[in-house]
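Trainee: build the 3D model from these lines:
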Amino acid sequence: MRPDTTRRRTGPAALLTVFATAALALILAFAGGTPANASSSPSPSPNASAAQSIQVWIRKASDRSNVSGVKVTVSSGSFSQTVTTGDDGKSLVGLPGGGTYKVQLDEKSVPEGAGSVPNGLNPRQVVVSEGNQAVPAYFILVAAGAGTTPTPGATSGSSTAGDSDAGPSASPFELVVPRIVTGLIFGLLLALASIGVSLIYGTTGLNNFAHGELVTFGALMGYVFSAVLGLPGIVAIIAATVLGGAFGYLQDLGLWKPLRKRGVALVPLMIVSIGLSLALRYIFQFIFGPDQLVLPADNRAALILGPVRLRSTDIISAIICIVLLLLVAFVLLRTRIGKATRAVSDNRSLAAASGIDVEKVIRTVWVGAGALAGLAGVLIGYYQSLRWDTGASILLLIFAAVTLGGFGTAFGALVGSLVIGVITDVSTVFIPNNLKYVAALVVLILILLVRPQGILGKASRIG
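Mentor: Here you go, the predicted structure:
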């Protein structure tokens, strides 16, 4: 009679509670999503929802502070758009298409005492490919008589943590070390999302292409609670984590568990996950709109160590990631449910024969994967701006990290994520920003040629 008791405990009452919570969050988002851009968000142009855009960013070289109220004109051919930087020194300019654009700062609009653009760096030429979002156009204001060297471009859409005000004469140390630090932070964020993918694959064999939408869901829930409802950031982070876990539970309960009981093969399941990904993605776009959203945060540098400058959100995100990853390791290695999860991943049939409730393990994995993805989403939202397709944009990196570390191993996903994060950020020092994902995939291919099972994966016998 125990199975019936379990069903009653997770029956209609609990299910309705979860549905009501998620529905309330979405209703609040839809009703209050219009005042989306808080005062800290960049000032978008009227066509900032275009498929490609330039992000203008103006800072002072003296203290790295942002400069607001500066007019900048972006033009190419018949297109011309003038914008004004917001409180964070940024403004996003939507573009009609790819091409080369002239970005010119109106020096008369620069506040007195903020400095001026070095000779030869105004206007700037920015090349934008089709589909490129937030291509950086940085202006560093220097005092009279200061150098005229330009600032190296930062990763598109990334945090300010790795920006360096050093010019081409900067040493390799000053260029590479900040990227290593930001790459490690991004790798930790990627690991939170990747562990869920790896555990789901290990326990069910499913490559879940809708996992990116779990990340997006967490980011958007964090946005609802912090930017729309005005609650503290810690409340937004906790809410995104809890709702992410509930969303993962509902996905398994309403979709994946029935399909498993029907005996649907893995390839059809994978196709279903692709369809679910597309459906959720455009539901998010319908509710929250196509524009970039910004979580309220203090973007000033909180920790400066040589060329490395970290914001408070970067430091807090890294600490949260490390604590959660250690907690996941403890659960997998020291608890009964963790040992059961590893047993199901190793051999599902043998685990079931030994008395392990496989369905309970899978349900727990889905809840944990959703919670970790939701947490990763809201932290990525603090690390960079977010959109309705934030999770989809990093899905390739998530799968690359899981593949590199070894499919089905949580610790492999962690190692693979750190490698991918560092390579992605460091590569922008040597190659154009638009090719940073290519560098990560090239390294992935090279490592798999040497170790096909991944860094921590187990070699399998064929034939």
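
Trainee: okay, CA-based contacts and neighbour counts for the rest of this
Mentor: Noted.

Trainee: and the strands in the stretch 51-200 of the chain, which stretches?
Mentor: Along the stretch 51-200 of the chain, the segments classed as strands by DSSP state E, counting those that start in this stretch run 52-60, 71-76, 79-84, 90-95, 99-105, 124-128, 135-141.

Trainee: for Glu213, find the nearest of those.
Mentor: Glu213 lies closest to strand 52-60 among those, at 21.5 Å (C-alpha to C-alpha).

Trainee: report the distance from that closest one to the chain centre.
Mentor: Chain-centre distance of strand 52-60: 20 Å, with C-alpha atoms, centre = their mean, to the nearest Å.

Trainee: check the strands of the stretch 51-200 of the chain for me and report the most buried one.
Mentor: With neighbours defined as mean count of other C-alpha atoms under 10 Å, the strands of the stretch 51-200 of the chain peak in mean count at strand 90-95, which reaches a mean of 27.

Trainee: which strands or helices does it pack on?
Mentor: Applying 3 or more C-alpha pairs under 8 Å, 6 or more residues apart in numbering; DSSP states H and E, we find strand 90-95 packed against strand 52-60, strand 79-84.

Trainee: possible to save these as TSV with distance to Leu15?
Mentor: Below are the helices and strands packed on strand 90-95 laid out as TSV (distance: least, C-alpha to C-alpha, whole Å):
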stretch	distance to Leu15
strand 52-60	41
strand 79-84	48
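
Trainee: and this one, please, so the two structures can be compared:
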Amino acid sequence: MTAYGHRTRRLLATLLGLMVGFLAAFAAVAAPASAAPAVRAGTDVIDPNTAEETIAVWIRQTSDKAGIPGVAVTVTGDDFDGAFTTDQDGRVYVGLPGPGTYQVEVDPSTIPEASGTLPEGSNPREVKVAQTNKNVPANFLASTTATGGGSTTPSSGATPSPGATDEATGTVPPSANTGGTGFWGVVLTKLVTGLIFGLLLALASIGASLIYGTTGLNNFAHGELVTFGGLMAFTLTQLGAPGWLAILGAVVLGGLFGFVQDFAIWNPLRRRRVALIPLMIVSIGLALATRYVFVLFYGADRLTLPNNPKPFLVLGPVSLRFTDVMGAVLSIVVLLVVAYVMLRTKLGKAARAVSDNSALASASGINVNRVIRFVWIGAAALAALAGVLIAYYQALRWDTGSAILLLIFAAVTLGGLGSAFGALVGSLVLSIFMNLSTLVLPENLKYAAALVVLILILLFRPQGILGRRERVG
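Mentor: Just a heads-up that it's a prediction; the model follows:
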């Protein structure tokens, strides 16, 4: 083996060691350490720091999303009856005796008049808690108008909104303090959360871009690779695996899932020279089938991974949890590893050659099928890691990946079809613009804002930000 090969292996081993170190730190600090409730009555006190099952109650104002302190909350169910009071951030963490269905009721008389009232039908609400399911959200919004606010209980068809708090779905927010900070404080908060989610989105988008570049396939089942990673991490934590091992295991299982897909479906179809349109239809069918297999085994309820909801990093008005910070750091490390592999290793150069011209690459002695197989494994592993980090960042459901599939395709197209680095740039641009657009648009229109910027950029640069012009005709 050449000296260059030895140096390459040593550098990759060093980068892998850094990743494992980050994951170990991630698991050590991300363990829940919720503050004890301010008031406790009824049954014996159950410390939420050590309880296997907990509920996270958060009561806020609709106007500025600021938490409402001093609100009385009662949680009952399964021989459990406890009374609590929200802290200065409007939160309270409730330790439970076990899994089951619990009723969370807010005493409306304890909500200050200036904060408004809870909408009719939103209080009380039932919360289903699975075994070893911590910090299951029970969020309430108080409004000063008759039609504002609302319970954050998701309907069966709701999907999490990526990147930040979503009143429609009740996703756990990455930023704990966005109220009372002024306009520029809100801008900074949205910029930071948009940047973090953009990095997570990039992990999934790069894989989809590599698959398109080497095979020409727009894989509509790529979102299910994202969901698969989150569900595998959830399963491993349920089996008692530590956090770092659950994340690493999910990435490995995700790569194995990509290998199985290519071996059993895509490689045989490529050998038969099936056209791209039928291949896309196959991917749509695979996405639907996989999605409902997830529902069959995991149900339609929101799932949560062990997480510490306390602020870890406070930068002025921005308050981030440890998992938010480490998710961003880990994403950057992995993206640097991907960049090194694509630019400096034989596999990366071969993948770029196949993406440029597969026939010429094959004539040059490159095993195209083997390169595509490795691309599928790597893309699925990246998507699985994205799924785990997104599950920590907001929440996990059976359709988490399909909810962001449109953003993945938009990021790949915006950055330049088939360009891994373009997918990174496109993900960051879309996520940041999408978050900032909510300064003037309703929350449920931020996807539309992302697509508007996609259309505008493609009107002036059809090949995308980092794409190359191609002569047609």
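
Trainee: next, the TM-score between them, please.
Mentor: Their TM-score after superposition, calculated using TM-score structural alignment, normalised by the length of structure 1, is reported as 0.74; 372 aligned residues with a C-alpha RMSD of 3.1 Å.

Trainee: before we move on, the earlier item: tell me which of the helices and strands packed on strand 90-95 of structure 1 lies nearest to Val331 of structure 1.
Mentor: Comparison of those against Val331 of structure 1 by C-alpha to C-alpha identifies strand 52-60 as nearest, at 42.0 Å.

Trainee: and the angle for the closest one with strand 99-105?
Mentor: In terms of direction (axes from the mean of the first three to the mean of the last three C-alpha atoms, to 10 degrees), strand 52-60 of structure 1 departs from strand 99-105 by 30 degrees.

Trainee: what's the average distance of the longest helix seen in structure 1 to structure 2?
Mentor: The longest helix of structure 1 (DSSP state H) is helix 172-204. Compared with structure 2 after the fit, helix 172-204 of structure 1 shows a mean deviation of 0.6 Å (mean C-alpha distance after the TM-score superposition for structure 1).

Trainee: packing partners for whichever helix or strand comes after that helix?
Mentor: Using DSSP states H and E, the helix or strand that follows helix 172-204 of structure 1 in sequence is helix 211-223. If you count contacts as 3+ C-alpha pairs under 8 Å, 6+ apart, helix 211-223 of structure 1 packs onto helix 233-251, helix 266-288, helix 358-383, helix 390-405.

Trainee: so the shortest one matches what in structure 2?
Mentor: The alignment of helix 390-405 of structure 1 onto structure 2 (TM-score structural alignment) spans residues 400-415.

Trainee: among the helices and strands packed on helix 211-223 of structure 1, which is nearest Ser164 of structure 1?
Mentor: So among those, helix 358-383 is nearest, using C-alpha to C-alpha, at 16.8 Å.

Trainee: packing partners of that closest one?
Mentor: helix 172-204, helix 211-223, helix 233-251, helix 312-334, helix 336-346, helix 348-353.

Trainee: okay if I get these as JSON lines plus distance to Phe19 of structure 1 and mean neighbour count?
Mentor: Putting those into JSON lines (distance: least, C-alpha to C-alpha, whole Å; neighbours: other C-alpha atoms under 10 Å) gives the following:
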{"stretch": "helix 172-204", "distance to Phe19 of structure 1": "22", "mean neighbour count": "25"}
{"stretch": "helix 211-223", "distance to Phe19 of structure 1": "15", "mean neighbour count": "30"}
{"stretch": "helix 233-251", "distance to Phe19 of structure 1": "8", "mean neighbour count": "23"}
{"stretch": "helix 312-334", "distance to Phe19 of structure 1": "26", "mean neighbour count": "16"}
{"stretch": "helix 336-346", "distance to Phe19 of structure 1": "26", "mean neighbour count": "19"}
{"stretch": "helix 348-353", "distance to Phe19 of structure 1": "31", "mean neighbour count": "14"}
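
Trainee: any idea which residue is closest to the centre of structure 1?
Mentor: For structure 1, the residue nearest the mean C-alpha position is Ile380 (4.1 Å; C-alpha atoms, centre = their mean).

Trainee: what lines up with Asp357 of structure 1 in structure 2?
Mentor: Alignment note (TM-score structural alignment): Asp357 of structure 1 maps to Asn367 of structure 2.

Trainee: count the residues that sit near that match.
Mentor: Residues contacting Asn367 of structure 2 under the criterion other C-alpha atoms under 10 Å number 14.
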